[in-house]
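S.K.: Structure here, sequence nowhere to be found:
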């Protein structure tokens, strides 16, 4: 199980005022709205989430890195757990023509407003109970999703990822922290997290869940 960074540079390209999010709004109220994962979270005011999550091509370099690292090829079956509006899946289909994709997200709003080219391959659902058969996929990825679950849910979701993709071509990325400053920044900024762990603890959880894939993190520097 290797630690791999596909996304920190993209994450760090957005400037954030961590303290402002806490002092200018009712953080608890904003988090309650955000965790509904509806229109306000995706396309509403910034205090509730993305502040408008629209396709702009930013996921293409991430797709290229993932495709190269896992040797994706025509005919491979890939699942994105927590696919959102499907932008990364779309880019993967452009980088690897003939890739067979599926996506699952808890947000029906995100699925309904997903990129139309991949929308037919997406569905709303619970990552703790994936609606796919054993060994249904060659590759499974999950970016920015598992930290939104309580720790028992993380174990369940990792077990499900392992079930539908028993090989080693799996990857999850979560929000984490390496020091007290990054932990404070994460706590100030996050709206939807339920699991807060350092990298070593996340790796331990994955190992205990029987997960055999890779993992990575983004940090709020």
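M.R.: Perfect, I can see it now. Being a predicted model, the structure only gives us computed values, none of them experimental.
S.K.: When you work out contacts or count neighbours from here on, use the C-alpha atoms and nothing else.
M.R.: Will do.
S.K.: Strands along this protein, start to end?
M.R.: 77-81, 100-105, 122-124, 139-143, 170-176, 214-219 (DSSP state E).
S.K.: can these go into CSV with extra columns for mean neighbour count and distance to residue 27?
M.R.: Shown next, in CSV, are the strands of the chain (neighbours: other CA atoms under 10 Å; distance: least, CA to CA, whole Å):
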stretch, mean neighbour count, distance to residue 27
strand 77-81, 23, 27
strand 100-105, 23, 24
strand 122-124, 21, 27
strand 139-143, 23, 24
strand 170-176, 23, 18
strand 214-219, 21, 20
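S.K.: Can you add distance to residue 88 and give those back as TSV?
M.R.: TSV is the format used below for the strands of the chain (distance: least, CA to CA, whole Å):
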stretch	distance to residue 88
strand 77-81	9
strand 100-105	10
strand 122-124	12
strand 139-143	10
strand 170-176	14
strand 214-219	16
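S.K.: right, and those strands - which one's nearest residue 90?
M.R.: strand 100-105 (8.8 Å; CA to CA).
S.K.: before we move on, the earlier item: of the strands of the chain, which approaches residue 111 most closely?
M.R.: Closest approach to residue 111 among those (CA to CA): strand 122-124, 6.4 Å.
S.K.: now for the closest one, which elements pack on it?
M.R.: If you count contacts as 3 or more CA pairs under 8 Å, 6 or more residues apart in numbering; DSSP states H and E, strand 122-124 packs onto strand 100-105, helix 108-112.
S.K.: this is the other structure I want to compare:
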């Protein structure tokens, strides 16, 4: 992370050998959006050249969905979330737990692949909740956990969450989501911040589950000049 104190427009900059990303969290009311984007782009190009990263990306948050890649959402836990879900179980208690590897392989998502590799080496970051159909795992969410934010409030961090493409629109995603929220509520979480890709099944699921939209995330890659 780079120090952005010398320019009040920038909120944060992160860098890897491959890409430099600069982020703007809040718009200043006395500065037009295009001015801020220009300034953000200028600093990204400057730092990309200075530190020799292969690419640059500008990320900003806005109130409207136009051209956004991601919706940012807030879940506030309620007592009603503490409900039992017989149709969802922990992977460790699942009679067909050995099919998790097939689920991960067919899903082809980096998050679950990473999680499965950790499980194979005996590492556990928390419970994984699964849904079963046709004698195999068809959906999963995890690892489950909570942590304290900077104010000391307990929150539930985002988890990997997916349903096999062939088994979508059968209620698996909603059942997994509600079971995950029950786990969070039972373990003292007060809120959860998460994101959903624009146009995804998750984006249509979350608003129906009483989540609030905090804003929208936009991004633009920069061509080296």
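M.R.: Sure thing, it's come through. Please read all numbers here as calculations on a predicted model, not as lab measurements.
S.K.: Overlay the chains and give the TM-score.
M.R.: For this chain pair, the superposition-based TM-score is 0.25 by TM-score structural alignment, normalised by the length of structure 1; 94 aligned residues with a CA RMSD of 5.8 Å.
S.K.: before we move on, back to that, relative to residue 41 of structure 1, which of the strands of structure 1 is closest?
M.R.: Across these, closest to residue 41 of structure 1 is strand 100-105 (CA to CA), at 13.6 Å.
S.K.: between the closest one and strand 139-143, how big is the angle?
M.R.: Angle, strand 100-105 of structure 1 to strand 139-143, by axes from the mean of the first three to the mean of the last three CA atoms, to 10 degrees: 30 degrees.
S.K.: just the angle between strand 100-105 of structure 1 and strand 77-81, please?
M.R.: 10 degrees.
S.K.: before we move on, back to that, ok, which of the strands of structure 1 comes nearest residue 93 of structure 1?
M.R.: Taking CA to CA, strand 100-105 is the member of the strands of structure 1 nearest to residue 93 of structure 1, at 7.7 Å.
S.K.: tell me the helices in structure 1, going along the chain?
M.R.: Applying DSSP state H to structure 1 gives helices spanning 8-12, 18-23, 27-34, 39-43, 60-69, 87-95, 108-112, 151-164, 180-189, 199-208.
S.K.: in the third one, what's buried?
M.R.: The reference is to helix 27-34 of structure 1. Burial within helix 27-34 of structure 1, assessed by neighbour count using 16 or more other CA atoms under 10 Å, is assigned to 27, 30, 31, 33, 34.
S.K.: do the same with the fifth one
M.R.: Under the neighbour-count criterion of 16+ other CA under 10 Å, helix 60-69 of structure 1 has 60, 61, 62, 63, 64, 65, 66, 67 buried.
S.K.: One more: the longest one?
M.R.: By neighbour count, with 16+ other CA under 10 Å as the criterion, the buried positions of helix 151-164 of structure 1 are 151, 153-164.
S.K.: ok, residue 217 of structure 2 touching residue 73?
M.R.: No: counting by CA atoms under 8 Å, residue 217 of structure 2 sits too far from residue 73 to count as a contact (10.8 Å).
S.K.: Pick out whichever of those two has more residues nearby.
M.R.: When residue 217 of structure 2 and residue 73 are compared for neighbours, residue 217 comes out ahead with 24 against 19, by other CA atoms under 10 Å.
S.K.: Secondary structure element holding the more buried one?
M.R.: Assessed by DSSP states H and E, residue 217 of structure 2 sits inside strand 212-222.
S.K.: Can you name every helix or strand that that strand contacts?
M.R.: Secondary-structure packing of strand 212-222 of structure 2 (3+ CA pairs under 8 Å, 6+ apart): strand 55-62, strand 70-76.
S.K.: What angle do strand 55-62 and it make with each other?
M.R.: Strand 212-222 of structure 2 and strand 55-62 are oriented at 150 degrees to each other (the same axes, to 10 degrees).
S.K.: In strand 212-222 of structure 2, which residues are buried?
M.R.: Neighbour-count burial for strand 212-222 of structure 2, with 16+ other CA under 10 Å as criterion, is recorded at 213, 214, 215, 216, 217, 218, 219, 222.
S.K.: could the helices of structure 1 be laid out in CSV, adding distance to residue 172 of structure 1?
M.R.: Shown next, in CSV, are the helices of structure 1 (distance: least, CA to CA, whole Å):
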stretch, distance to residue 172 of structure 1
helix 8-12, 13
helix 18-23, 25
helix 27-34, 22
helix 39-43, 21
helix 60-69, 11
helix 87-95, 14
helix 108-112, 20
helix 151-164, 9
helix 180-189, 18
helix 199-208, 10
